[in-house]
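> Give me the fold of what follows.
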Amino acid sequence: MSKLTALFNRKKNNVLNVYCTAGYPRLNSTIEVMQALEANGADIIEIGMPYSDPLADGEVIQQSSAVALGNGMTLNILFEQLKDLRQKVSIPVILMGYMNPIMQYGLEKFCAAAAEVGVDALILPDLPMYEFETEYGAVIKKHGLDFIFLVTPETGEERIRKIDSLSTGFIYAVSSSSTTGSNKVIANQEEYFIKLQQMNLKNPVLVGFGIKDKQTFEAACKHTNGAIIGSAYINALQNTLDINGVTKDFLNKILS
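A predicted model of the protein is given here:
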């Protein structure tokens, strides 16, 4: 049983997935940030692999990627940083990124390295469903990695059901057709969340984009299994030397 499946078997509601950028705020911050997230209540950690031309990332996460790349972060360095991951972090870990750097690295090599260090799943927003189904999915599954697809308020029911059949781990429900860090009001998306809830999908659903505080977290969780926070946490980490203190304060305000 995968770590994600075990988590959702144990916890059905208010699951908190927190996004952090590898190599941010400093090159060697990655594991320190992950340990702080686990220690202070995160259920899942989503590590962003910095990329110079991201599709879905808003200004805050783009800026954190630029800093991380400037710090010298690469996939080789990330896997080196994660080599003792499972001695330090026990909760599920997801790598989120884009196909270009992965294809340059080599998909098979990438999946093997991710599995070897103990990564549980991948989110690759620019991997089309058809290519996943016909080519890349087999490689990802071979290495025991869950794969998480995204749906939006505009995704039709037939496509959602297809995505549900291909996804493992959970489905990432983008709260609005915008980029991460959007200020669109989560409460206005309730009809969309209810629709997903009523479809009785086989996968749990986590909501992302625009979740930034206790109010938006609770609104996202009302009809789904949990939510994903990214830009707000990246903002909190900016320029800090006290990663654990900042993380504790940030998560306490959401979970208390």
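
> make it CA atoms for all contacts and neighbour counts henceforth
OK.

> Would you mind pulling up the elements that the strand ranked longest in the chain packs against?
Secondary structure of the chain per DSSP state E: the longest strand is strand 15-21. Judged by 3 or more CA pairs under 8 Å, 6 or more residues apart in numbering; DSSP states H and E, the packing partners of strand 15-21 are helix 30-39, strand 44-48, helix 59-71, strand 226-229, helix 231-237.

> And the contacts of the helix or strand just after the third one?
Put plainly, it is helix 59-71. The helix or strand immediately downstream of helix 59-71 is helix 75-81, counting by DSSP states H and E. The contact list for helix 75-81, computed with CA atoms under 8 Å, 6 or more residues apart in numbering, reads 22-23, 28, 30-31, 49, 105, 113-114, 117.

> quick one on the thing from earlier: need the helices and strands packed on strand 15-21 in TSV with mean neighbour count, can you?
Shown next, in TSV, are the helices and strands packed on strand 15-21 (neighbours: other CA atoms under 10 Å):
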stretch	mean neighbour count
helix 30-39	20
strand 44-48	23
helix 59-71	20
strand 226-229	26
helix 231-237	19
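
> So which of the ones you listed is nearest E154?
When the helices and strands packed on strand 15-21 are compared by CA to CA, strand 226-229 sits nearest E154, at 19.0 Å.

> Next, the structure of the following sequence, for comparison with the previous one:
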Amino acid sequence: MSRIETLFSRKKERVLNVYCTAGYPELNSTLEVILTLEASGADLIELGMPYSDPLADGPVIQASSTKALQNGMSIAVLFEQLKGLRAKTQIPLILMGYMNPVIQYGFQQFCKEAAEVGVDGLILPDLPEYEYETMYGEIIKKAGLDFIFLITPETSTERIKKLDRLSSGFLYAVSSSATTGNEKDFDQVAKYLQRLKDMQLQNPVLVGFGIKDKTTFDTACRYANGAIIGSAYIKALEQPGDIQSLTQQFLNQVL
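The predicted structure follows:
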């Protein structure tokens, strides 16, 4: 089993996936942030590869990407930083990013190097399912990486079932069709999440977009295997203080 599958076989509920931006707040913060998140209670890390045109990201994560790019972060730098990762932790790690920089790097080379440094899965929101099925999926599978598709409240039942079949690791349930970081009325998304729960999908489901504190995390966990926090954590890192204390304080307010 992959590290992600092993996690969900061991922990079937209240799984916390935390998003952080590679190279933020400083270029060399990446490993420190990952290890501190694990020590503070995160189960899974979603590491964002900064990109100048991140379509699914709200202003907070966009700003962190801009800062990371200014710091000098790139895919090559990130892989260099991650070379020592598996000597220090076995926490599952997913890279989240966009197709343009990955294709520029070389898709096959990217997957190969990601696997070599201990990455477990990929989230590429702008990779369409057709291209995944016909061109890129085999490369991802050959590298031994999980691939996570996103679904929204507007995704049809038929398409949800197909994306569930194509995904491995887990299915990313976007709480609404908006960018990350927006306020959500969780009463409004409850029916959507209940619908997903009733479908008995083959993959675990994690809820993302709008999860920011204990209340929203607890609500998401009533309907799914866990949730993903991104913008709220990036905001926490913007505050005065060191990464360790800011991270610990933030996750103490969530768990």
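
> circling back: what residues in the second structure pair up with the longest strand of the first structure?
On the basis of TM-score structural alignment, strand 15-21 of the first structure is assigned to residues 15-21 in the second structure.

> Just the terminal-to-terminal distance for stretch 117-129 of the second structure.
Terminal residues of stretch 117-129 of the second structure lie 26 Å apart, using CA to CA, to the nearest Å.

> Buried residues of it, list them for me.
For stretch 117-129 of the second structure, burial by neighbour count (16 or more other CA atoms under 10 Å) applies to 117-125.

> where along the stretch 151-256 of the first structure do the helices fall?
Remark: helices assigned in the stretch 151-256 of the first structure by DSSP state H, counting those that start in this stretch are 157-166, 190-198, 214-221, 231-237, 243-255.

> Turn the ones you listed into a markdown table, columns for distance to I140 of the first structure.
Shown next, in a markdown table, are the helices of the stretch 151-256 of the first structure (distance: least, CA to CA, whole Å):
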| stretch | distance to I140 of the first structure |
| --- | --- |
| helix 157-166 | 12 |
| helix 190-198 | 26 |
| helix 214-221 | 29 |
| helix 231-237 | 27 |
| helix 243-255 | 32 |
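
> quick one, which of the ones you listed is nearest to E135 of the first structure?
helix 157-166 (13.0 Å).

> Pull out the buried positions in that closest one.
Residues of helix 157-166 of the first structure classed as buried under the neighbour-count rule (16+ other CA under 10 Å) are 160, 163-164, 166.

> now stretch 23-32 of the first structure
23-31.

> picking that back up, can I get the buried residues of helix 157-166 of the first structure in JSON lines including distance to V151 of the first structure?
Shown next, in JSON lines, are the buried residues of helix 157-166 of the first structure (distance: CA to CA, whole Å):
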{"residue": "I160", "distance to V151 of the first structure": "7"}
{"residue": "I163", "distance to V151 of the first structure": "8"}
{"residue": "D164", "distance to V151 of the first structure": "10"}
{"residue": "L166", "distance to V151 of the first structure": "13"}
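
> Point to the residue nearest the middle of the first structure.
Centroid-nearest residue in the first structure: E46, 3.7 Å away (criterion: CA atoms, centre = their mean).

> so what's that residue up against?
Going by CA under 8 Å, 6+ apart, E46 of the first structure touches 17-20, 93-96.

> By neighbours, which of those wins?
C20 (28 neighbours; other CA atoms under 10 Å).

> Surely it touches A232?
No. Under the criterion of CA atoms under 8 Å, C20 of the first structure is not in contact with A232, lying 10.2 Å apart.

> so which of the buried residues of stretch 23-32 of the first structure comes closest to T74 of the first structure?
G23 (8.7 Å).

> roughly how far apart are the closest one and I31 of the first structure?
Distance, G23 of the first structure to I31 of the first structure, by CA to CA: 9 Å.

> Now G230 of the first structure. Nearest residue, chain neighbours left out?
In this structure, G230 of the first structure finds its nearest non-sequential neighbour in Y19, 4.5 Å apart by CA to CA, 6 or more residues apart in numbering.

> what's I243 of the second structure in contact with, if anything?
So I243 of the second structure contacts 32-33, 36, 237 (CA under 8 Å, 6+ apart).

> Just send these back as JSON lines, with distance to V174 of the second structure too.
As requested, the contacts of I243 of the second structure are exported to JSON lines (distance: CA to CA, whole Å):
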{"residue": "E32", "distance to V174 of the second structure": "28"}
{"residue": "V33", "distance to V174 of the second structure": "24"}
{"residue": "T36", "distance to V174 of the second structure": "26"}
{"residue": "L237", "distance to V174 of the second structure": "23"}
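
> ok, those in the first structure: which stay?
Here is what carries over to the first structure from the contacts of I243 of the second structure, by both residues aligned by TM-score structural alignment, their matches' CA atoms under 8 Å: 32-33, 36, 237.

> the strands in the stretch 51-200 of the first structure, which residues?
93-96, 121-123, 146-147, 150-151, 171-174 (DSSP state E, counting those that start in this stretch).

> between those strands, which gets nearest to M1 of the first structure?
Among the strands of the stretch 51-200 of the first structure, strand 146-147 comes nearest to M1 of the first structure, with 10.8 Å by CA to CA.

> average distance between that closest one and the second structure?
Its matched residues in the second structure lie on average 0.1 Å from strand 146-147 of the first structure after superposition (mean CA distance after the TM-score superposition for the first structure).

> which residues are contacting that strand?
Residues outside strand 146-147 of the first structure that contact it (CA under 8 Å, 6+ apart): 2, 120-123, 140, 167-169.

> ok, now with 10 Å
2-5, 94-95, 119-124, 132, 137, 140-141, 166-171 (CA atoms under 10 Å, 6 or more residues apart in numbering).

> Check the buried residues of stretch 117-129 of the second structure and tell me the two furthest apart.
The widest separation within those (CA to CA) is 22.2 Å, between V117 and P125.

> For M199 of the first structure, see how far away S167 of the first structure is.
Counting by CA to CA, the gap from S167 of the first structure to M199 of the first structure is 15 Å.

> okay, those two: which has more neighbours?
More neighbours surround S167 than the other of S167 of the first structure and M199, with 19 against 11 (other CA under 10 Å).
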